[in-house]
Each structure stands twice: as structure tokens, then as C-alpha cells.
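Participant: no sequence on this one, just coordinates:
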């Protein structure tokens, strides 16, 4: 008899924060490579999606933020075969309050859409620009869409 785990999608969050036409992103090491991503990460036990999004922004960028709404959800199968269920939020940076960042994070950056496009080969996945594009197209929904 084999001990197989049931399949499940990994629940993640990501947050788009815009200020003066620039977006808060992180430069990080992922799978041994230097990449750019939104502040993003996994949902932890006993945590709401909004709490996870706010925590990830703080841990990865040092910025406190408000989570103002939802951009959308994505089911994404990574090259490693793992499936992620990602809820993307938008928020507002309230101020930098922490200089200690998560392991693997090099630095937070404020980059324009054009600057991110120019560095497309450095993006962790196509979701970085796709999520920003959804935000720029007006895909902004109230947090009340989430129950619980």
C-alpha cells in the first residue's frame, strides 16, 4: 500500500501597491535565481486571506499597508508541477516600519509598469505583469467578496 497525499492547491496571496505610478515589488532569490515578484506568499494556519496579504507585504518589503480590495483569483500550475490558488489584492502603503526582511528577500523596489516590462525576463512568473495589468484595467473589487 502506498502512502499518497491527496492532491491540493497551495493557497497563496499577492498584493499590488501603487504609488505615483510605481508598484511595490520585491527582488528576491527563488530557486537559486534573482527574480522580481509582488509581495506574495502562502496562507498560514488560522489566518485570513487579508491578514496573509498584509503580513506578506510587511515581511517582504518592510511596509505597513492597508488591504483595500481584491483584483482577482488565479489557478496557476508552476513549472515544478505545483498548482497554486492565488488571491490578488490591492492596497496602500502606509509607511516603512521594518527594515528586517524575510530570508531570500534582497530588497523592495518601486518600479513602473514600463520598467517591469523592460525587466520581464527577471519576473518570477507571468503573473507579476498580468496582475498589474488587471489592476490597471480596473479589476478592483470590494473585500466583502470574501466570506470568512
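Facilitator: Now that the structure is in, tell me what you want to look at. Computed from a predicted model, the values in this text were never measured in an experiment. Numbering: from 1, shown residues only.
Participant: okay, CA-based contacts and neighbour counts for the rest of this
Facilitator: Fine.
Participant: and residue 115, how far is that from residue 42?
Facilitator: Distance from residue 115 to residue 42, counting by C-alpha to C-alpha, to the nearest Å: 27 Å.
Participant: so where do the strands sit in the chain?
Facilitator: Listed in chain order, the strands of the chain (DSSP state E) span residues 10-19, 22-30, 33-37, 40-42, 63-77, 83-96, 105-112.
Participant: Residue 115 and residue 42: which has the busier surroundings?
Facilitator: residue 42 (17 against 12; other C-alpha atoms under 10 Å).
Participant: Mean neighbour count, the strands of the chain: which tops it?
Facilitator: Highest mean neighbour count among those (mean count of other C-alpha atoms under 10 Å): strand 10-19, with a mean of 22.
Participant: follow-up on the earlier one: any chance of a markdown table for the strands of the chain, columns distance to residue 135?
Facilitator: Listed next are the strands of the chain as a markdown table, based on distance: least, C-alpha to C-alpha, whole Å:
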| stretch | distance to residue 135 |
| --- | --- |
| strand 10-19 | 8 |
| strand 22-30 | 11 |
| strand 33-37 | 15 |
| strand 40-42 | 16 |
| strand 63-77 | 6 |
| strand 83-96 | 8 |
| strand 105-112 | 13 |
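Participant: okay, pairing it with this:
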């Protein structure tokens, strides 16, 4: 069987949490995807996946993170057949001073209060992957309408 090459965009998102039940969030300024989310961004062509996540967190928050745990993915199938993959990491190992960036306002909030905030589109479903060991993938198919699925 011949395999077809599929154009794919690789990105990441990192849930940074502390021992007091807080998570670091970003209130995004981008009008195409506004709202509360975790920091993250695109993987450059020449960098390892974890290094990209560490770099993106540093650029957006001023924190150095380590000991990232891959907890799942968001697999987004676009109408043109391309894929958009978001590698979902979490960590409680960080150092530095929190600062906001041009991407958005960065602040700590209680994890228990997160769903009360204005979340970015799809963030509530992604939280299930971050928080529940029974899910490993948030699959979003936009080729014929919008089909959201959580997969084990």
C-alpha cells in the first residue's frame, strides 16, 4: 500500500500547575482564537518537540519549564485534508518570574475555577485530555461540519 503524504502543522500546549491547585493560563489577544488557554505554539522545522514546548512557554510566560509529561494530543483534520496536531504536555517543574507577552495576558488561576472563565474554543474538551487518564486524544474533524470526539 502506498502511503500518501499529509501536510501537517505541529504545535504544542503546556499546562503548568503548582501544588496549591493553580494553573498558569493565557488570555489570548489573537482575534482568530481568543480566550483562556494554556501557553504553547508552533514547532519549528529544526527543533525537537519538547524543546519547542519549552521555548514557547519561555517566550509567552517568562518561565523555564522542565520534566514535561506528554498527556495526549489534539488531532485536527482540516477541510483541505491537512492535519493540525497539538501535543499536550503538563508539568509542575518551573522557575522564573511570570510575565505577559504580545500573545496575551498571563496569570495564575485555580484549576477548579478554570471552566468559569471565557475559554478559547475547544479548550474545555482539551481539558478532559489534560486531566483524565482515560482520554489520550481530542479528535476534531472539520471536513464535513464539526465532529468533536474524545478517544481513549
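Facilitator: In hand now; what should we look at? Computed from a predicted structure; not experimentally measured.
Participant: Quick TM-score on the pair, please.
Facilitator: TM-score of the superposed chains, computed with TM-score structural alignment, normalised by the length of the first structure, equals 0.72; 131 aligned residues with a C-alpha RMSD of 3.0 Å.
Participant: re earlier: residue 125 of the first structure: which of the strands of the first structure is closest?
Facilitator: strand 33-37 (7.7 Å; C-alpha to C-alpha).
Participant: so what does that closest one touch, helix or strand wise?
Facilitator: Counting contacts by 3 or more C-alpha pairs under 8 Å, 6 or more residues apart in numbering; DSSP states H and E, strand 33-37 of the first structure packs against strand 22-30.
Participant: Now tell me what touches the strand it packs on from outside.
Facilitator: 16-18, 34-39, 60-61, 104-113, 124 (C-alpha atoms under 8 Å, 6 or more residues apart in numbering).
Participant: hmm, 7 Å instead?
Facilitator: 16-18, 34-39, 60-61, 104-113 (C-alpha atoms under 7 Å, 6 or more residues apart in numbering).
Participant: Skip the chain neighbours and tell me the closest residue to whatever residue of the first structure lines up with residue 115 of the second structure.
Facilitator: Under the alignment by TM-score structural alignment, residue 115 of the second structure pairs with residue 117 in the first structure. Nearest non-adjacent residue to residue 117 of the first structure, counting by C-alpha to C-alpha, 6 or more residues apart in numbering: residue 129, 7.5 Å away.
Participant: For the counterpart of the one you found in the second structure, grab the count of nearby residues.
Facilitator: Using TM-score structural alignment, the partner of residue 129 of the first structure in the second structure is residue 124. For residue 124 of the second structure, the neighbour count with other C-alpha under 10 Å is 14.
Participant: Quick check: the gap between the nearest residue to residue 110 of the second structure once chain neighbours are set aside and residue 6 of the second structure.
Facilitator: Closest residue to residue 110 of the second structure apart from its sequence neighbours, by C-alpha to C-alpha, 6+ apart: residue 22 at 4.3 Å. Taking C-alpha to C-alpha as the measure, residue 22 of the second structure falls 38 Å from residue 6 of the second structure.
Participant: How about residue 121 of the second structure?
Facilitator: On the measure of C-alpha to C-alpha, residue 121 of the second structure and residue 6 of the second structure end up 25 Å apart.
Participant: Compare the two and say which is more crowded by neighbours.
Facilitator: residue 121 (13 against 9).
Participant: Now that one. Nearest residue, chain neighbours left out?
Facilitator: residue 33 (7.0 Å).
Participant: The one you found and residue 119 touch, don't they?
Facilitator: No - between residue 33 of the second structure and residue 119 there is no contact under C-alpha atoms under 7 Å: 9.9 Å.
Participant: List of residues touching the longest helix seen in the second structure?
Facilitator: Among all segments of the second structure classified by DSSP state H, the helix with the greatest residue count is helix 49-61. Here helix 49-61 of the second structure makes contact (C-alpha under 7 Å, 6+ apart) with 12-14, 39-41, 43, 63-65, 98-101, 103, 106.
Participant: and if you look at stretch 77-94 of the first structure?
Facilitator: Residues outside stretch 77-94 of the first structure that contact it (C-alpha under 7 Å, 6+ apart) are 9-17, 63-76.
Participant: Equivalent analysis for stretch 103-120 of the second structure, please.
Facilitator: 21-29, 33-37, 60-61, 99-100.
Participant: can you do 6 Å?
Facilitator: Applying C-alpha atoms under 6 Å, 6 or more residues apart in numbering, the contact partners of stretch 103-120 of the second structure are 21-29, 34-37, 100.
Participant: Could you check how far residue 41 of the first structure is from residue 118 of the first structure?
Facilitator: For residue 41 of the first structure relative to residue 118 of the first structure (C-alpha to C-alpha), the value is 24 Å.
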